[in-house]
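Peer 1: would you be able to build a 3D model of this:
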Amino acid sequence: MTGYADDLALAHLLADAADAVSSARFRALDLRVESKPDLTPVSDADTAVERGIRALLAAHRPDDGLLGEEYGEQPPAGPDGRRWVVDPIDGTKNFVRGVPVWATLIALLEHDRPVLGLVSAPALGRRWWGALGAGAFAGTGPADGAPIRVSGVTALADASVCYSSLTGWEQSGRLDAMLQLMRDTWRSRAYGDFYGYMLLAEGALDVMVEPELSLWDVAALVPIVTEAGGRFTDLAGRPAPAGTDSADISAVASNGPLHDDILGRLGRPAER
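Peer 2: Below you'll find the model as predicted:
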């Protein structure tokens, strides 16, 4: 692998450090959980993981910027436009309830374009990664990574569709369209967070959609899905992530052949 090989090796190092912290705190009896201003939970594991990643990046990539969910953007992207984006624990609600579907998300952006992504889910014993022009892989780590590829399903009637909670679709004005999509597909499930995108990249399902995300929720997912042969846009059909405001990012990820049909169904909110 060339191009981003050194950055990807560093991403695995960051994930190793993150996994050591998060795994030790998962289902810990003394886990501390607080509510952020937006009323979403944050645990001591979230903050500890991000602090550890920040320390390693400061040592290994001092000229790169960093945006993290818990501590914001510090430092900003440098003159070359490189910036790491980190979600220390994606799926905190799962984490604090003892559900093993959570992960650390690590992305590298160049001039706001995601060029590298890594998702590490230690409670599932699995990691996914991809970099621009280098393909997408999954395994327990880089030593046993195997290439992954999206499915070849071409008809919605044969497709397995994944989505976030229906509450978000209702708030977006697209609930009726989402329910009709669920009726018209072979199977629909709400796996949530990073996991639906990774199952898509592996070919285990065919579509994953979410109406509202933050940059740290989605940046690491884009290179993995697209390098696995999939397509990733927002609901307007723009390359994702098409914005950096927490209320300005949506996601439509698919195996490719189904994408335009999904956009046609979900792209516009219903008139009120």
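Peer 1: alpha carbons only for contacts and neighbour counts from here, please
Peer 2: Noted.
Peer 1: same for the helix or strand where residue 58 lies, what does it pack against?
Peer 2: Using DSSP states H and E, residue 58 sits within helix 44-60. Counting contacts by 3 or more Cα pairs under 8 Å, 6 or more residues apart in numbering; DSSP states H and E, helix 44-60 is packed against helix 5-25, strand 82-90.
Peer 1: what's in contact with that helix?
Peer 2: Here helix 44-60 makes contact (Cα atoms under 8 Å, 6 or more residues apart in numbering) with 14, 17-18, 21-22, 25, 31-33, 66, 68, 70-71, 86-89, 92.
Peer 1: buried ones among the residues you listed?
Peer 2: Burial by neighbour count, 16 or more other Cα atoms under 10 Å: within the contacts of helix 44-60 this picks out 14, 18, 21-22, 25, 66, 68, 70, 86-89, 92.
Peer 1: for the residues you listed, which one is nearest residue 76?
Peer 2: For residue 76, the closest of the buried ones among the contacts of helix 44-60 turns out to be residue 66, at 6.3 Å, with distances computed as Cα to Cα.
Peer 1: show the contacting residues for the nearest residue to the closest one once chain neighbours are set aside.
Peer 2: In space, and not counting its chain neighbours, residue 66 is closest to residue 84: 4.6 Å by Cα to Cα, 6 or more residues apart in numbering. Counting by Cα under 8 Å, 6+ apart, residue 84 touches 64, 65, 66, 67, 106, 107, 108, 109.
Peer 1: roughly how far apart are residue 84 and residue 22?
Peer 2: 20 Å (Cα to Cα, to the nearest Å).
Peer 1: coming back round to it: tell me how far the helix holding residue 58 lies from the chain's centre.
Peer 2: 18 Å (Cα atoms, centre = their mean, to the nearest Å).
Peer 1: what's the answer for stretch 116-128, then?
Peer 2: Averaging C-alpha coordinates over stretch 116-128 and over its chain gives two centres that are 10 Å apart (Cα atoms, centre = their mean).
Peer 1: tell me the buried residues in that stretch?
Peer 2: Neighbour-count burial for stretch 116-128, counted by 16+ other Cα under 10 Å, picks out 116, 117, 118, 119, 120, 121, 122, 123, 127, 128.
Peer 1: what about residue 12, distance to residue 53?
Peer 2: Per Cα to Cα, residue 12 is found 11 Å from residue 53.
Peer 1: following up with a second sequence; could you model it the same way so I can compare the two?
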Amino acid sequence: MARYADDLALAHVLADTADSISTTRFRALDLNVDTKPDLTPVTDADTAVEQAIRSTLARTRPRDGVLGEEFGGGTAPAGRGTRRWVIDPIDGTKNFVRGVPIWATLIALLEDDRPVLGLVSAPALGRRWWAATGHGAYAGRHPTSASPIRVSRVRRLADASLCYSSLTGWEERGRLDGMLDLIRRSWRSRAYGDFYGYMLLAEGAVDAMVEPELSLWDLAALIPIVTEAGGTFTDLAGRPGPGENAVASNGPLHPDLLARLGDPRPATA
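Peer 2: Down below sits the predicted model:
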């Protein structure tokens, strides 16, 4: 824990700043919404939050790289011996735009391209989750009111609560049949989507979360929280760490999830 104590404290400061901006703009009548080239929405809150976080990191961690959803780039290359902060200023922008309170700022720290710290702050839900390698995973409104979190012990798919983002993405990638089979075999399934399913998994409220297409800023903060809570986080081929898709589980369910939904290609180290 001591190794990342200062970074974790900084992540909370960054989240406090982000929350103060995003909550002011949530449901604002003058919220400015544009469409990015990939046809996803971006608001003035997204850009303001990322700019504020970048400004603080430039002062407090000038040697660290920064990658964000809205401004991309980075001030240091990825690779061995590097530290890089990865920011999603508002994960769940479509919810944010429509006034749905399930959205969050995601803050991650990568060392040698491996996520070692993650923080998810969802101010409209009054909840925050965080973890660092070797520290464990916690949730609460603030570090002073935190509780440790742990994944469930469910071992059978027939007893499991499955979470996913949507069905259209699986259909577009030719995996809809596998996804529907998984839904049918699960005890319960709900499409909470975005960060929230992973946090419910880390808390033990659901048992698995799967998504067909993701970017690094969508995933980086989630991985330490799920794994430090005792869960397993891979891509569809069973490879650990950030990939282009995600299969997250409490651990015992993971082989079954991969067998029914995973990439037919063998996993590689």
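Peer 1: ok, back up a step: do you know which of the helices and strands packed on helix 44-60 of the first structure lies nearest residue 265 of the first structure?
Peer 2: Across those, residue 265 of the first structure has its closest neighbour in strand 82-90 (27.7 Å, Cα to Cα).
Peer 1: the closest one vs the second structure, average offset?
Peer 2: For strand 82-90 of the first structure, the mean deviation from the second structure after alignment is 0.1 Å (mean Cα distance after the TM-score superposition for the first structure).
Peer 1: helix 5-25 and that strand, what's the angle between them?
Peer 2: Relative orientation of strand 82-90 of the first structure and helix 5-25, computed by axes from the mean of the first three to the mean of the last three Cα atoms, to 10 degrees: 20 degrees.
Peer 1: give me the contacts around the helix or strand following strand 82-90 of the first structure.
Peer 2: Using DSSP H and E, the helix or strand that follows strand 82-90 of the first structure in sequence is helix 92-97. In this structure, residues lying in contact with helix 92-97 of the first structure by Cα under 8 Å, 6+ apart are 26, 27, 31, 33, 41, 42, 43, 46, 89, 100, 101, 102.
Peer 1: what segments of the stretch 51-200 of the second structure are strands?
Peer 2: With strands called from DSSP state E, counting those that start in this stretch, the stretch 51-200 of the second structure shows them at 65-68, 83-91, 104-111, 114-122, 127-132, 136-140, 147-148, 161-164, 188-190.
Peer 1: got the ones you listed as CSV, with distance to residue 173 of the second structure columns?
Peer 2: Listed next are the strands of the stretch 51-200 of the second structure as CSV, based on distance: least, Cα to Cα, whole Å:
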stretch, distance to residue 173 of the second structure
strand 65-68, 26
strand 83-91, 22
strand 104-111, 26
strand 114-122, 27
strand 127-132, 31
strand 136-140, 33
strand 147-148, 37
strand 161-164, 15
strand 188-190, 20
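Peer 1: sorry, back to before: could you redo the helices and strands packed on helix 44-60 of the first structure as a markdown table and give each row distance to residue 142 of the first structure?
Peer 2: Below are these laid out as a markdown table (distance: least, Cα to Cα, whole Å):
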| stretch | distance to residue 142 of the first structure |
| --- | --- |
| helix 5-25 | 8 |
| strand 82-90 | 19 |
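Peer 1: quick one, which of these is nearest to residue 266 of the first structure?
Peer 2: strand 82-90 (24.7 Å).
Peer 1: that closest one versus strand 103-110: what angle between them?
Peer 2: Using the same axes, to 10 degrees: strand 82-90 of the first structure against strand 103-110 is 170 degrees.
Peer 1: what's the matching range in the second structure for strand 82-90 of the first structure?
Peer 2: Aligned using TM-score structural alignment, strand 82-90 of the first structure spans residues 83-91 in the second structure.
Peer 1: who are the contact partners of residue 238 of the first structure?
Peer 2: Shown in contact with residue 238 of the first structure (Cα under 8 Å, 6+ apart): no residues.
Peer 1: separation between it and residue 199 of the first structure?
Peer 2: For residue 238 of the first structure, the distance to residue 199 of the first structure (Cα to Cα) stands at 22 Å.
Peer 1: over to residue 50 of the first structure?
Peer 2: According to Cα to Cα, residue 50 of the first structure and residue 199 of the first structure sit 25 Å apart.
Peer 1: next one: residue 120 of the first structure
Peer 2: Counting by Cα to Cα, the gap from residue 120 of the first structure to residue 199 of the first structure is 13 Å.
Peer 1: likewise for residue 145 of the first structure?
Peer 2: Counting by Cα to Cα - residue 145 of the first structure and residue 199 of the first structure are separated by 15 Å.
Peer 1: residue 20 of the first structure now?
Peer 2: 24 Å.
Peer 1: look at these two and report which has more neighbours.
Peer 2: Taking other Cα atoms under 10 Å, residue 20 of the first structure and residue 199 do not tie; residue 199 has more neighbours (20 against 12).
Peer 1: ok, that one touching residue 208?
Peer 2: No - between residue 199 of the first structure and residue 208 there is no contact, the gap being 9.0 Å when judged by Cα atoms under 8 Å.
Peer 1: mind listing what's buried in stretch 165-180 of the first structure?
Peer 2: 166, 169, 173, 174, 175, 177, 178.
Peer 1: ok, and what's touching it?
Peer 2: Stretch 165-180 of the first structure is contacted from outside by 190, 192, 210, 211, 212, 265, 266, 268, 269, 270, 271, using Cα under 8 Å, 6+ apart.
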